[in-house]
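Undergrad: Structure for this input, please:
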Amino acid sequence: MNNLKQLKFWNFGGMYYFYFMVWALIFAFLPFWLNNVAELSTSVAGLVFSAMAVTALILEPIYGVVQDKLGLKKYLFGFVVLCLLFIGPFVQYAFIPLLEINAIFGAIIGGAYLSLCLNGGVGVVEAYIERSTRASNYEYGHVRLFGSLAGGTAAFVGGIMFVRNPYSIFWACTVSAVILGVLLWTLRVKNTENEPNASAEKEEETPVTKENIMNVFKNRSFWGFCLMMIGIATMFDVFDQQFPNYFASFFDDASRGELVFSRIASVQVFMEAGFMILAPWFINKIGAKNGLILAGIVLFIRVLGSAFFTEIWMLAFWRLLAAVEMPLMLVSIMKYITGVFDVRLSATVYMLGFNFAKQVGITVFSYVMGLLYASIGFQNGYVALSVFILIFVIAGALIMRSESYYTKNERDIAAA
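TA: From the prediction side, this is the model:
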């Protein structure tokens, strides 16, 4: 039985590893491919990413409700894997012809397809594995660290592959999808594995109704959680969008700065994996809401520090702090969702409260910060960004209730 339990842990870890290998390869090298291979202008390349974001906004509410109704059934995850399988053929044989027919049309179709796998599909992957690990009595953070390891691996091998053959990146995604599909097919998760969880299992097996879903929107903590996600997850991504260029600007040779930054980013990813091991224990001690607040404080310090302390070694330190922030955020998100909301709706809350809110925030603040960088410079822009972070984190913290507020009876009443 212990051997079987260990095997299942590696199964979960492998699923995270090979999914986020695809994620890291695409997001790291798609911009270079669009520019150097597809020869798209910056505006049309930007349209690809806009199409990915808009498609995700449409998919998230649908994916969330469907996955919650499916529970531990694999059908929606399987659909995401099927989309991943065809990334290699799509990019090699379809994407360029579509762009040649009409650049805007091809960009929209390409972005929408990639969103099925990535921006939209990631919510399915995260929600399903979190629910499955919870049913199997594993800590989410201990399994999620494999995703960080995948990011580090992709950064290491992806550059070599892209230089030799730009299309090899996308075929590597297809190979990863094959392995991911095998791992998903062999996975067996049953709610009845552990007697102590019988009450939770019974709750999971009760059908999800429209009233259950509407109760989520009546819960003030949901709206506070959305604000918190904009303050942390959105601002994390917005800050990282231009930080590599900011970092490289402090070097006489920009290419040297890019190389140093890539090495720092690789170190950060592997440090993140190490902190992911400790994060579940730490969040259990301080509470998920406090974990989110702490992640927001770390991000605030990173952004403000990058504005005022600009020696290269200090900028590297601010980047490495992300290795602490990311585990705090990811583990706290999952623990807060399952501690505050009806566990049957964990996918819906995750996809709407986290992914949807994050995408909306990125759409707005990417544009706002772009204007600020152009008008007042990076350093003053980072001061403004730190203020935005503080406002959203404080507002979210004031509206959210801690998970200790919600007793078991109160959650049952809310779900009724």
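Undergrad: Every contact and neighbour count from this point should use C-alpha atoms.
TA: Fine.
Undergrad: hang on, isn't residue 184 packed against residue 13?
TA: No: with contact defined as Cα atoms under 8 Å, residue 184 does not count as touching residue 13 (11.2 Å).
Undergrad: just so I have it, where are all the helices in the stretch 151-300 of the chain?
TA: 168-186, 198-205, 210-218, 220-229, 235-248, 254-286, 288-308 (DSSP state H, counting those that start in this stretch).
Undergrad: Let me have the ones you listed in TSV, extended by distance to residue 401 and mean neighbour count.
TA: What follows is the helices of the stretch 151-300 of the chain, written out as TSV (distance: least, Cα to Cα, whole Å; neighbours: other Cα atoms under 10 Å):
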stretch	distance to residue 401	mean neighbour count
helix 168-186	36	19
helix 198-205	22	14
helix 210-218	13	14
helix 220-229	6	24
helix 235-248	22	18
helix 254-286	14	18
helix 288-308	8	22
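Undergrad: To check against the first, give me the structure of this:
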Amino acid sequence: MDNTQPRQKKDFWGFPVTDFTYFFQWQIINGYLTLWMEQQGHLDGTTAGFVFSMMAFMSLIFQPIFGIISDRLVFKKNLLVIIAIASILIGPYFQWLFLPLVHINAALVAVVTGIFLSFVFNGGVAVVEQYVQRASLANKFEYAHSRMGGSLACACASFAGGKLFLWSPNSIFWACTVMGIILTLTITFSDKIHMENAAAAGDTSDSLDWSLIGQIFKIRNFWILSIFYIGTSALYDVFDQQFVIFFKTFFHTTAAATTAYSYTTTAQIALEFLLMFPMPWLINKIGSRNGLIAYGVILCIRIVGSALAPSAALVIILRLLAGFEMPLVLTSIMKYIAGAFGIRVYATVYALSSNFAKQISVFIFSTVAGNLYDSIGFQHTYFILGAIVAVATIIAALFLTKEDPVQAGEVAAKKE
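TA: Take a look at the predicted model:
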């Protein structure tokens, strides 16, 4: 027993580093790409929204393909390494290819950028999360504890990204390249799986079998969960895509806005990081279904509140609410799917409801929201987004099936 503990501990630490290096890049792109496209690429809101729509559209292709490949590879790292190597190219692409393409055709650059970033992030994120989740079962550590590396990365990226952007806008992408190199090395040489425990991750060989998918589609609760994700988690992404432009309107200079945004987002993600550890205990108390509903309520308050906010101070306070949202939804969805659908179909339900359905919504709403920002302004667009979130949350509260607390692991956790 004494010899086993150090080995498990050593084999844990590579995975938070994997999460850190990957989600550092994720946060840089999601936090500063819109601002960079506006100031350096000179794209309007509609074209910027089209970039994100293309990312969502391509993810509809990448996610099912990546899911099938991941289920066949299981613990093999081939696809992970390809995604990591692709992330190294972020710096060169935005430094030397994006601007020349913009001068040729803005629509072309939106398509190319959407395909590239979707490969690395919208499609790649499920590959990374699925791999670390399986590793947590084989190596016997809590997935949420490894995912704290991702939360810490987002806080660091938000803080460093603002400083880097003010120093040299293109440097944010070279920071992604550096992290991509570290990610590739970590995946290749550090992440180790206790293969003797690999069976603990379950039999995933048929998780995307077409007959199994057909059975999932017949479950009413699956459609309710998908509607909830389409109306909440997707709108979370759409709301945040161009939030930095809205945030900037409360300040007299771009430098002041960028600095304030950097500090605010860093504080928000630091709060997310701190809450990630106790959140499983809270969800065990209130139930994962209630955790999902609480997530929808907080998101609605944040979006509508931003539309009504009269000052930067209130916008900042509302932004900090996002620190509660991510721990809530990440912890709740994992427990809820296990408790309401069963662990055997966990990967399939998660891929279809939380990723595939969500990206359909992001694809539709990104361009629509970008157009609305240009035509009716941020405040009125936020009212529309907030109303959609409210409706989706009410539907979930009324029709989402209560999970089995034992199957979800909530009761066992309480006894401990």
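Undergrad: what helix or strand does the residue nearest to residue 47 of the first structure when sequence neighbours are not counted sit in?
TA: Once flanking residues are discounted, residue 47 of the first structure sits nearest to residue 107: 6.2 Å by Cα to Cα, 6 or more residues apart in numbering. Here residue 107 of the first structure sits within helix 103-117, counting by DSSP states H and E.
Undergrad: Repeat that for residue 327 of the first structure.
TA: Per DSSP H and E: helix 322-340 holds residue 327 of the first structure.
Undergrad: post-alignment, the helix or strand following that helix versus the second structure, mean distance?
TA: Counting by DSSP H and E, the element after helix 322-340 of the first structure in chain order, helix or strand, is helix 346-349. Following the fit onto the second structure, the mean deviation recorded for helix 346-349 of the first structure is 3.5 Å by mean Cα distance after the TM-score superposition for the first structure.
Undergrad: tell me what helix 346-349 of the first structure is packed against?
TA: helix 42-70, helix 121-135, helix 322-340 (3 or more Cα pairs under 8 Å, 6 or more residues apart in numbering; DSSP states H and E).
Undergrad: Please produce a markdown table containing these, extended by distance to residue 254 of the first structure and mean neighbour count.
TA: As requested, these are exported to a markdown table (distance: least, Cα to Cα, whole Å; neighbours: other Cα under 10 Å):
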| stretch | distance to residue 254 of the first structure | mean neighbour count |
| --- | --- | --- |
| helix 42-70 | 20 | 20 |
| helix 121-135 | 33 | 22 |
| helix 322-340 | 23 | 23 |
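Undergrad: ok so, going back, now distance to residue 337 of the first structure too, for the helices of the stretch 151-300 of the first structure, in a markdown table please.
TA: Formatted as a markdown table, the helices of the stretch 151-300 of the first structure follow (distance: least, Cα to Cα, whole Å):
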| stretch | distance to residue 337 of the first structure |
| --- | --- |
| helix 168-186 | 24 |
| helix 198-205 | 14 |
| helix 210-218 | 11 |
| helix 220-229 | 9 |
| helix 235-248 | 20 |
| helix 254-286 | 13 |
| helix 288-308 | 9 |
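Undergrad: Just tell me which of those ends up closest to residue 324 of the first structure.
TA: Of all the helices of the stretch 151-300 of the first structure, it is helix 254-286 that lies closest to residue 324 of the first structure, at 6.3 Å by Cα to Cα.
Undergrad: Now do the closest one against helix 235-248: the angle between them, please.
TA: With axes from the mean of the first three to the mean of the last three Cα atoms, to 10 degrees defining the directions, helix 254-286 of the first structure sits at 150 degrees from helix 235-248.
Undergrad: And helix 254-286 of the first structure, how far out from the chain middle?
TA: The chain centroid and the centroid of helix 254-286 of the first structure are separated by 15 Å under Cα atoms, centre = their mean, to the nearest Å.
Undergrad: Specify the angle between it and helix 288-308 in degrees.
TA: Going by the same axes, to 10 degrees, helix 254-286 of the first structure makes 150 degrees with helix 288-308.
Undergrad: Now do helix 254-286 of the first structure: which elements does it pack against?
TA: helix 140-164, helix 235-248, helix 312-320, helix 322-340.
Undergrad: Count the residues that sit near residue 316 of the second structure.
TA: Number of residues near residue 316 of the second structure (other Cα atoms under 10 Å) recorded here: 20.
Undergrad: How much space separates it from residue 331 of the second structure?
TA: Residue 316 of the second structure is 25 Å from residue 331 of the second structure, where distance means Cα to Cα, to the nearest Å.
Undergrad: re the thing from before, quick one, which of the helices and strands packed on helix 346-349 of the first structure is nearest to residue 114 of the first structure?
TA: The nearest among those, by Cα to Cα, is helix 42-70 at 6.6 Å.
Undergrad: Now that closest one on the second structure. Mean distance?
TA: For helix 42-70 of the first structure, the mean deviation from the second structure after alignment is 2.7 Å (mean Cα distance after the TM-score superposition for the first structure).
Undergrad: How far does that helix sit from its chain's centre?
TA: On Cα atoms, centre = their mean, the centre of helix 42-70 of the first structure falls 13 Å from the chain's centre.
Undergrad: Which part of the second structure matches the helix or strand following that helix?
TA: Going down the chain from helix 42-70 of the first structure, the next helix or strand is helix 75-85, by DSSP H and E. Taking TM-score structural alignment as the measure, the second structure aligns residues 78-88 with helix 75-85 of the first structure.
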